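Colleague: would you be able to build a 3D model of this:
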Amino acid sequence: MSLQTHLVELERKHRQLEEAIAQAASRPSSDDLTVVEMKRKKLLLKEEIERVRQTMPDRTLH
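Modeller: From the prediction side, this is the model:
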């Protein structure tokens, strides 16, 4: 898998978690522990996204 493909997949998962967290937060019966776990996973994904971006070669803008 190329770095670009990996980055796109990580960003997709990050967005999905963001949406799931928003949905859970809007429900009064949501489990706080589950929301905290989703936020932790989202943060880990964000950190991984940054690591991948740092390893990618710089691109020149035209």
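
Colleague: every contact and neighbour count from this point should use C-alpha atoms.
Modeller: Noted.

Colleague: what about residue 26, neighbour count?
Modeller: Look at residue 26: counted by other CA atoms under 10 Å, it has 10 neighbours.

Colleague: go on, residue 15?
Modeller: The burial count for residue 15: 14, using other CA under 10 Å.

Colleague: same deal with residue 19?
Modeller: When neighbours are counted by other CA under 10 Å, residue 19 registers 12.

Colleague: relative to residue 39, how far out is it?
Modeller: Separation of residue 19 from residue 39 (CA to CA, to the nearest Å): 11 Å.

Colleague: second input sequence below; structure requested for side-by-side comparison:
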Amino acid sequence: MEMTEIENYKRQLGELRIEHRDLDQVIVRLSEDPLVDELQLKRLKKRKLMLKDMIAHLENKLIPDLNA
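Modeller: All right, here's what the predicted structure looks like:
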């Protein structure tokens, strides 16, 4: 894997982690609102899960293969 590719993965990983953290804060705030739109909350939670999967995928790409 080239350095530019590694740097690109690390940059993407940082951006995804920030978005995941921000989304978590929004979800917490909305969950406290008794008049929250449940559909919107569900969509935000689904997006957060998708981000978590994307983060895990990038982390796996950055970890060297132990069998190599």
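
Colleague: now do the helices in structure 1.
Modeller: With DSSP state H as the criterion, structure 1 has helices at 3-26, 32-55.

Colleague: mind telling me what residue 53 of structure 2 corresponds to in structure 1?
Modeller: Counting by TM-score structural alignment, residue 53 of structure 2 corresponds to residue 47 in structure 1.

Colleague: please name the residues that touch that match.
Modeller: Going by CA atoms under 8 Å, 6 or more residues apart in numbering, residue 47 of structure 1 touches no other residue.

Colleague: what distance do you get for the alignment partner in structure 2 of residue 27 of structure 1 to residue 40 of structure 2?
Modeller: Using TM-score structural alignment, the equivalent of residue 27 of structure 1 in structure 2 is residue 33. Computed as CA to CA, the residue 33 of structure 2 to residue 40 of structure 2 distance reads 12 Å.

Colleague: okay, these two: which has more neighbours?
Modeller: residue 40 (12 against 9).

Colleague: may I see the buried residues of stretch 9-23 of structure 2?
Modeller: Neighbour counts over stretch 9-23 of structure 2 (16 or more other CA atoms under 10 Å) mark 9, 13, 16, 17, 20, 23 as buried.

Colleague: any chance of these in CSV, with distance to residue 60 of structure 2 too?
Modeller: Listed next are the buried residues of stretch 9-23 of structure 2 as CSV, based on distance: CA to CA, whole Å:
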residue, distance to residue 60 of structure 2
9, 10
13, 11
16, 14
17, 15
20, 18
23, 22
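
Colleague: list the contacts of the nearest residue in space to residue 30 of structure 1 that is not next to it in sequence.
Modeller: Distances taken as CA to CA, 6 or more residues apart in numbering put residue 24 closest to residue 30 of structure 1, at 5.5 Å, once the chain neighbours are dropped. Residues in contact with residue 24 of structure 1, defined by CA under 8 Å, 6+ apart, are 30, 31, 35.
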